[in-house]
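Q: A predicted structure for the sequence below; I have some questions about it.
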Amino acid sequence: MSDNYIPVVDFEAYNLERKECLQEDLTKIGKQLVDAFSSIGFVYIKNHGISEADPSLPGDYKEAFNIDGNLFTRNKSEWPDDIAPGFSCKIKDFMERAKKLSLRILHALDEFFFNKCHSKIHTSNNPTTARSLYYPPLPDDLLPQQMRFGDHSDNTSISLVFQDDVGGLQVKGFDGCYVDAKPIRDTVLVNVGDILQHWTNGKLKSTVRRVVAKAHERQGRSTRRSLVYFVLPHNDGLFNEPLVYKDESLNSEDDLSIKPILLEKWLFEKMKQFWEVTRLQKQKKC
């Protein structure tokens, strides 16, 4: 496959340094995003307005460090600033800028519905989360076919992925084969999650991905780091409410006959299914 299998969209006309976007530019960007999300489900966004300095956060002490919107509402939060000076200020600044960029991406996709459903980001009523990931050096006794992160999709609306230059992220293509989502300097990799796929009745694709151990990692004993911003709607929103997307109804009769379910409950059920599958897989290996 070619290196440009995942398309690159220029976000210059609506980047974080601009207060507004001309309608013609918004329409153009929206079409490019829909085209990408309707096919591969991933897109690189360049000229987005988030500097490279934001995602360079220490991850040596934990495999993952999750930060949700409650940090903006609590009067007092505990931070590892003693071992990582300035961590709290940097992550808060990053999350605010990631929120702003996410809302602009959603606005480009749909000018009303998506923004309304994500209006409570960084409050106690919204599970949007930033995650700092650290992948340690690979051991010599790595099991056959063992990966950094197995096959999965995101239970999100969209996800923003800031990765280092080590690589390893792969996306499942139309033919069932995996292609490398190679790091491109000064871009953020954006993917559709299960929620957006559901809301658009499958028009926008939540593509399966994985993180594999590359040959140079095994040889060089290198580490891998990434920073991901998982964007979700507010908890008390209806996950299966009727949706009209771009003047076209996307709900099937089955969707509308199902008893309404809040997003918070839907996420809980999804996570319960995930951990049950994981438990069964572990039992089979034993």
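A: Alright, I've got the coordinates. Numbers count the residues shown, from 1 in each chain.
Q: hey, let's count contacts and neighbours off CA atoms from now on
A: OK.
Q: just the strands in this protein please.
A: Assigned by DSSP state E, the strands in the chain fall at 8-10, 42-46, 64-68, 129-135, 149-152, 158-163, 169-172, 178-180, 187-192, 209-211, 224-231, 244-245, 248-249.
Q: do you know which of those strands lies nearest T123?
A: Shortest distance between T123 and the strands of the chain, using Cα to Cα, is found for strand 64-68: 8.6 Å.
Q: What ranges does the stretch 1-150 of the chain have for its helices?
A: 23-39, 87-109, 113-117 (DSSP state H, counting those that start in this stretch).
Q: In CSV: the ones you listed, plus distance to G193.
A: What follows is the helices of the stretch 1-150 of the chain, written out as CSV (distance: least, Cα to Cα, whole Å):
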stretch, distance to G193
helix 23-39, 10
helix 87-109, 12
helix 113-117, 13
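Q: coming back round to it: for G30, find the nearest of the strands of the chain.
A: strand 8-10 (9.9 Å).
Q: Could you find the residue nearest the spatial middle of the protein?
A: Residue closest to the mean C-alpha point of the chain, counted by Cα atoms, centre = their mean, is S159 at 1.5 Å.
Q: Next, the contact list for E217, please.
A: Shown in contact with E217 (Cα atoms under 8 Å, 6 or more residues apart in numbering): 137-138, 166, 223.
Q: what's the answer for I6, then?
A: Contacts of I6 by Cα under 8 Å, 6+ apart are 36, 40, 42-44, 181.
Q: quick one: which of those is most hemmed in?
A: Of all those, the highest neighbour tally under other Cα atoms under 10 Å goes to F42, namely 27 neighbours.
Q: another one to put next to it:
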Amino acid sequence: MSETAAPEHTIPVFDLREQARQPDEFARCLGRAYRQWGFVGVQQHGVPDAVIEHALDAAEALFALPAATKLQYAGSPGGARGYTPFAREVAKGAAVHDLKEFWHVGRELAAPRYAQLQPNIWPQEQPAFRAAALTLYAELERVGQQLLQALARYLDLPADWFAARTDQGNSILRVLHYPPLPDEPPAGSLRAAAHEDINLITLLVGSRQSGLEIQSRQGDWVPVSLLPGTIVVNIGDILQRLTNGLLPSTTHRVVNPTGPAARVSRYSVPFFLHPNPDMDLSVLPQCVSADNPQRYAPITAHEFLQERLREIGLL
């Protein structure tokens, strides 16, 4: 089995059906691609196009609500659930805030084991949003778990190693809106400044507009087109810690469009797959060697999340 890449998106693209046909070879190729790029595309994943389109339509309707209405749903600690206003989040180390607003949806559980799993906040003015968001949440979590099985194989772990460590993870569906750019954006501001994700892996669907760029190992910025039927999946900082840097959390950004595109909103929906809050993020011993000594101190998933939320201005 081999992954494919095309000039317009550059990152390797995988057919997820191959995981069932050739699990070991799929895991080997996936791990190799992540070591080079930190990002891959996944096709034939089973998420219906209609589910994604419904979620993007629901996002457009949600963010069209008046600012005062949306603000009624803000204020969740750390922005964990509900609405986060425009220009609130700042990338780690950045001098200016991102040009975006977003809404967070978490998992819904009747009896969560962890106090950190806050209840969802739903907009009464857009009742269709709940079903659209939860349906996409479930689909992306399913795909994410399949990819974690492959990564477990690549790391010489049991295929189900991540399952019990993520079954009540604080995973987040972030419904994102990048409004039309102001005539004079703040100097140096981007729709999303260069950053790395916090979590294990991120699955991104949408957008209907371009703008995503990833930084290559050579330091170049590479545009990534979100092709129809493709989910872009990248490694986050937590998985980078677990693997002692073997699987890298790659820097990426969303750049400001120019011309007529600058007057158009951009919507996208990343799913941040997190471990359970009490998961020990100590480096896996098989990822430590004389050539790659241990880089990270032990910490729990919740402690690490809190640390990063403070760094990006949400706590």
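A: Alright, I've got the coordinates. Being a predicted model, the structure only gives us computed values, none of them experimental.
Q: Among the strands of the first structure, which comes closest to K120 of the first structure?
A: Among those, the nearest to K120 of the first structure by Cα to Cα is strand 224-231 (11.0 Å).
Q: which residues are in contact with the closest one?
A: Strand 224-231 of the first structure is touched from outside by 55, 59, 95, 98, 102, 127-136, 156-164, 166-167, with contacts defined as Cα under 8 Å, 6+ apart.
Q: Only the buried residues of that strand, if you could.
A: By 16 or more other Cα atoms under 10 Å, the buried positions in strand 224-231 of the first structure come out as 224-231.
Q: Superpose on the second structure and give me the mean offset of that strand.
A: Compared with the second structure after fitting, strand 224-231 of the first structure deviates on average by 0.4 Å (mean Cα distance after the TM-score superposition for the first structure).
Q: To which residue of the second structure is A130 of the first structure aligned?
A: Matched to the second structure by TM-score structural alignment, A130 of the first structure sits across from L173.
Q: hang on, that match packs against G106?
A: Yes - if you go by Cα atoms under 8 Å, L173 of the second structure and G106 touch, sitting 6.4 Å apart.
Q: The two: who's more crowded?
A: Taking other Cα under 10 Å, L173 of the second structure and G106 do not tie; L173 has more neighbours (27 against 24).
Q: Now for that one: which residues touch it?
A: Going by Cα under 8 Å, 6+ apart, the list of residues near L173 of the second structure reads 104-106, 133, 137, 269-272.
Q: Can you tell me the closest non-neighbouring residue to it?
A: F271 (4.4 Å; Cα to Cα, 6 or more residues apart in numbering).
Q: any idea how far V143 of the second structure is from the one you found?
A: Separation of F271 of the second structure from V143 of the second structure (Cα to Cα, to the nearest Å) stands at 11 Å.
Q: now swap in A55 of the second structure and tell me
A: A55 of the second structure is 17 Å from V143 of the second structure, by Cα to Cα.
Q: So those two - more neighbours on which side?
A: Using other Cα under 10 Å, the more surrounded residue of A55 of the second structure and V143 is A55, with 27 against 18.
Q: same for the helix or strand hosting that one, what does it pack against?
A: Under the criterion of DSSP states H and E, A55 of the second structure resides in helix 49-63. For helix 49-63 of the second structure, the packing partners by 3 or more Cα pairs under 8 Å, 6 or more residues apart in numbering; DSSP states H and E come out as helix 128-154, strand 172-178, strand 201-206, strand 266-273.
Q: Pull out the buried members of the contacts of E217 of the first structure.
A: 138, 166.
Q: farthest pair in the contacts of E217 of the first structure?
A: L138 and V166 (13.1 Å).
Q: tell me, what's touching the two both at once?
A: 217, 223.
Q: Quick one: map I214 of the second structure onto the first structure.
A: Under the alignment by TM-score structural alignment, I214 of the second structure pairs with V171 in the first structure.
Q: Now do the closest residue to that match other than its chain neighbours: how many residues are near it, please.
A: Spatial nearest neighbour of V171 of the first structure, excluding adjacent residues (Cα to Cα, 6+ apart): R209 at 4.4 Å. R209 of the first structure is flanked by 21 other residues according to other Cα under 10 Å.
Q: gap between R209 of the first structure and G168 of the first structure?
A: Taking Cα to Cα, one finds R209 of the first structure at 10 Å from G168 of the first structure.
Q: again, but for M95 of the first structure
A: Distance of M95 of the first structure to G168 of the first structure, given as Cα to Cα: 24 Å.
Q: Who has more neighbours out of the two?
A: G168 (23 against 20).
Q: hang on, isn't that one packed against V212?
A: Yes - the pair G168 of the first structure and V212 passes the contact test of Cα under 8 Å, sitting 5.0 Å apart.
Q: Counterpart of L109 of the first structure over in the second structure?
A: Under TM-score structural alignment, L109 of the first structure pairs with L151 in the second structure.
Q: swap in V161 of the first structure?
A: Under TM-score structural alignment, V161 of the first structure pairs with L204 in the second structure.
Q: That match: what's it in contact with?
A: 231-233, 268-271.
Q: ok, now which ones touch F114 of the first structure?
A: 106-107.
Q: again with L148 of the second structure
A: Neighbours of L148 of the second structure in contact, by Cα under 8 Å, 6+ apart: 159, 162.
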